[in-house]
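>>> Pasted the sequence and its predicted model underneath.
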Amino acid sequence: MHRAIASLCILITLATIPLLQGAAYAAPISEEDLKIMEQSLSIVEIDRDISKVMLQQQDTERDTVKLTKQIADKSIQIESSRERAGKVIAAYYMGERETLLTALLSVNSLSDFFTVWDYYQLISERNQDILNTYQQEYIGLRQAREDLDQTSRELEKIKQRLLQQRERLVALQQSVESSISSSADPEKLRQMIQELTSYWQNVGLHEVRRYFKALSQAMANFSDYLKDYGDSLASIKGGYILTIREKELNQFLRNKNKLLGDMTFRFTEQRMIVQGSKEGLELSIEGHYTIENQPQNALIFHIDKLVFNGLELPDTTRNELEDAFDLGFYPQQLVPFIEATEAKISENELTITLKLSLKSRN
């Protein structure tokens, strides 16, 4: 059962070039224009997601063709194996096996006995090989069919997602085009959208991914936290309490990656806030952690809101970053045979209850 334990709001100001340049931004931007630009940025990201889904669809379709061919080949192989296996089984029931045993017991000398015995062994081993081959080919055929069924289900989900995203894209495009046409200065607005799109594709997305990567790498080495701050882990009956303090967390992350040097992590009631200050680009992230137990006990971070220079990005971008960069916390990297059962955020610190568990990480 998942337990939501904290909402996370991050405001990062990155060092980069100004968002947009030129006459298009000489005057303040209205809220309506900002909304249109936000929708246009969503169009760019949804379109990018559609391209990814189409590639995934192509790969899955290739897998389907490959598995279908494997099933056809295995079906031919198994027919031959089934025929041979049938003859072996028939021999057992029609007395050929007993005939060999009778011959074995009827020999008059020890040397003849071993000669017949070797012959009997060869026949038995050969028969067993035939039966084993049939069994393995049958298992392989059954597995290939199960794989094909699974791949077919995945392909259907991909097609449905692709259809939904295309419908969503068309609706947004129609909305944006209608809003641009009815705006006070359509040409100016188109120019701003074009500049925003170019900036996001060439700079913004790269910078966002760079900072997410830095955070993910730092969290991957979170086991080093206790080496620096051993007193943050206190023993209690049946487990431990891990206390992560603002000052220590900031020090730890900054030491792990210089890119995080301009970021400040702050704990407040029911949320963690991270702030940075440099010119040019602003990013805010809101999300939460859940305690999950599959495939292992962990505090997994989920992005609920992602805002780039005041423009909210769609769920496709959030999901992509969430999948690509693991910001989770894995208790058993700190101490084996424990699992997180509860986490609370209060002023200036995050406390996590860790209970002893017989399950250990792989």
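Sure thing, it's come through.
>>> hey, let's count contacts and neighbours off CA atoms from now on
OK.
>>> longest helix in the chain, by residue count?
helix 110-181 (DSSP state H).
>>> quick check: angle from the next helix-or-strand element following that one to helix 110-181?
Remark: after helix 110-181, the chain's next helix or strand is helix 186-199, criterion DSSP states H and E. Relative orientation of helix 186-199 and helix 110-181, computed by axes from the mean of the first three to the mean of the last three CA atoms, to 10 degrees: 150 degrees.
>>> Output the contacting helices and strands for helix 186-199.
Helices and strands touching helix 186-199, by 3 or more CA pairs under 8 Å, 6 or more residues apart in numbering; DSSP states H and E, are helix 31-93, helix 110-181.
>>> do you know which of those lies nearest E320?
Comparison of the helices and strands packed on helix 186-199 against E320 by CA to CA identifies helix 31-93 as nearest, at 8.7 Å.
>>> Centre of the chain to the closest one, how far?
18 Å (CA atoms, centre = their mean, to the nearest Å).
>>> just to revisit the earlier point, out of the helices and strands packed on helix 186-199, which gets nearest to Q194?
Across the helices and strands packed on helix 186-199, closest to Q194 is helix 31-93 (CA to CA), at 9.2 Å.
>>> list the contacts for G310?
Contact analysis of G310 by CA atoms under 8 Å, 6 or more residues apart in numbering lists E282, L283.
>>> The longest helix of the chain - contacts with which helices or strands?
helix 31-93, helix 96-105, helix 186-199.
>>> Included below, for side-by-side comparison, is a second structure:
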Amino acid sequence: MKMKTVRVLLAFLLLLSASPAHAENSNDTKEAQDLLQKGLTIYEIDREIERLNEQDKKISDQIQTTGIDMVKQDKNVQASRKHAGRVLRAYYSGDRDNIWLLLFTVRSFTDALHTFEYLNMIVQNDNRALKTFTASYTQLQKLKTQLEASRIELQKTKDNYLKQRVRLVDLQAELDKQLAVSVQGKVVEAQIKILNDEWKQKGLPLFRQFFEKLSIAFVDLPELFTKDAGKNLVFEGTKGAVFTLTDQNLNSFLQSKNELFNQLAFRFTEGKVLVSGKKDDADIQIKGNFLLIPGQDMNEVRFTVDQLVFNGFQLPDTTIASLQAEFGLGFFPKKSAKVEVTEVVNQEGKLVIRLKF
């Protein structure tokens, strides 16, 4: 209902601009649209700042916990080092060689067994001491690496926070200035709040729902390689093949995975993927690309998002980044189909994936 109010406002302004007597109102229409867009951007950047604050606290707590663990582990290393040092000194000085001479002093087979068990117990204890020291030292180094990584991540979070904070302050000052001199200022200010509430209550949950279901469905995409006896595969000798995925096949596949995709459609174009959907009075658009992401063990085909649009309003890069960080939109052909992907090309009406056996 609130979103309809925003649309009514914009439609009214468009109607005014259509009349020559009110030609100047076309500028008012664009101004209102721009102000609403700016208000939504500010809302999303503010939400990103809140997320960065939470991430900052989480990483800080993690650093503190890791620091405490390092102190404990350092004590374990010192204790195990002393024990391991005594063992190594004993072997180096020849003390451990002498204990084997006990075997030559036994007087019966039973004594020999007992002596051998005793000597074996000493050797096993020595091995445990050395292994304990090695494990303790390795764990300490691992904790140090984790701590350093956490500190680097914390610094990146703080830098990003400051960057977004400056961006927010500048945008807010710009918006306040424009609203102050606009004849529609009060009306648009009220509509900005309505739009932001609509995004918070309907838009964001809908995008999160779509992204979540896509992340689950994409994992199973490699099953299309062998579907219908591999009719979508063109073999290149015995070492590889080319898989062609049409947008129609992709949409059918997604709809078979979840009925939510009955309201969402992918369309492949030259070098770009367009996604559009509608649920109730919420329209969403996504622009992106399927890319090849090389990996150490296996390559990934990942859908990366370049643009998100909700009811005609574009979301900022912070929204895209947070959604992509939360939901992985990719698949690993080698993990399920046992083939490696070597090339991914977006073409008109289809996605071409080159595979290597």
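Right, received. Where do you want to start? Quick caveat: nothing in here was measured; it's all calculated off a predicted structure.
>>> ok, average deviation of the longest helix of structure 1 from structure 2?
By mean CA distance after the TM-score superposition for structure 1, the fitted helix 110-181 of structure 1 averages 2.1 Å away from its aligned residues in structure 2.
>>> That helix to helix 96-105, inter-axis angle?
Put simply, helix 110-181 of structure 1 runs at 150 degrees to helix 96-105, going by the same axes, to 10 degrees.
>>> Which residue, other than its chain neighbours, is closest to I99 of structure 2?
Excluding its sequence neighbours, the residue lying closest to I99 of structure 2 (CA to CA, 6 or more residues apart in numbering) is L119, at 7.4 Å.
>>> Identify the residue of structure 1 aligned to that neighbour.
Correspondence of L119 of structure 2 to structure 1, assessed by TM-score structural alignment: Y120.
>>> what about that match, how many neighbours?
Using other CA atoms under 10 Å, the number of residues around Y120 of structure 1 comes to 17.
>>> Quick check: it touching T102?
No. Here Y120 of structure 1 lies out of contact with T102, judged by CA atoms under 8 Å, at a distance of 11.0 Å.
>>> shared neighbours, these two?
Contacts common to Y120 of structure 1 and T102, judged by CA under 8 Å, 6+ apart, are absent.
>>> Go ahead and confirm L20 of structure 1 touches I193.
No. At 10.0 Å, L20 of structure 1 does not count as touching I193 under the criterion of CA under 8 Å.
>>> what sits against L104 of structure 1?
The contact partners of L104 of structure 1, taken as CA under 8 Å, 6+ apart, are F113, V116, W117.
>>> Neighbours of the second one, how many?
Read it as V116 of structure 1. For V116 of structure 1, the count of nearby residues is 19 (other CA under 10 Å).
>>> In contact with it: list those residues for me.
Residues in contact with V116 of structure 1 (CA under 8 Å, 6+ apart) are A103, L104.
>>> let's see it at 10 Å
Counting by CA atoms under 10 Å, 6 or more residues apart in numbering, V116 of structure 1 touches L100, L101, A103, L104, L105, S106, V107, L110, L122.
>>> Pick the one among these closest to R82 of structure 1.
Proximity of those to R82 of structure 1 (CA to CA) peaks at L122, which lies at 20.5 Å.
>>> Near that closest one, how many other residues are there?
Counted with other CA under 10 Å, L122 of structure 1 comes out at 12.
>>> And M192 of structure 1, by the same measure?
With neighbours defined by other CA under 10 Å, the count for M192 of structure 1 comes to 22.
>>> and if you look at G328 of structure 1?
Neighbour number of G328 of structure 1 under other CA under 10 Å is 19.
>>> Isn't it up against N221?
No. Counting by CA atoms under 10 Å, G328 of structure 1 stays clear of N221, with 11.0 Å between them.
>>> if we can go back for a sec, any chance of the contacts of V116 of structure 1 in TSV, plus distance to D149 of structure 1?
Shown next, in TSV, are these (distance: CA to CA, whole Å):
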residue	distance to D149 of structure 1
L100	46
L101	47
A103	51
L104	50
L105	53
S106	55
V107	56
L110	58
L122	41
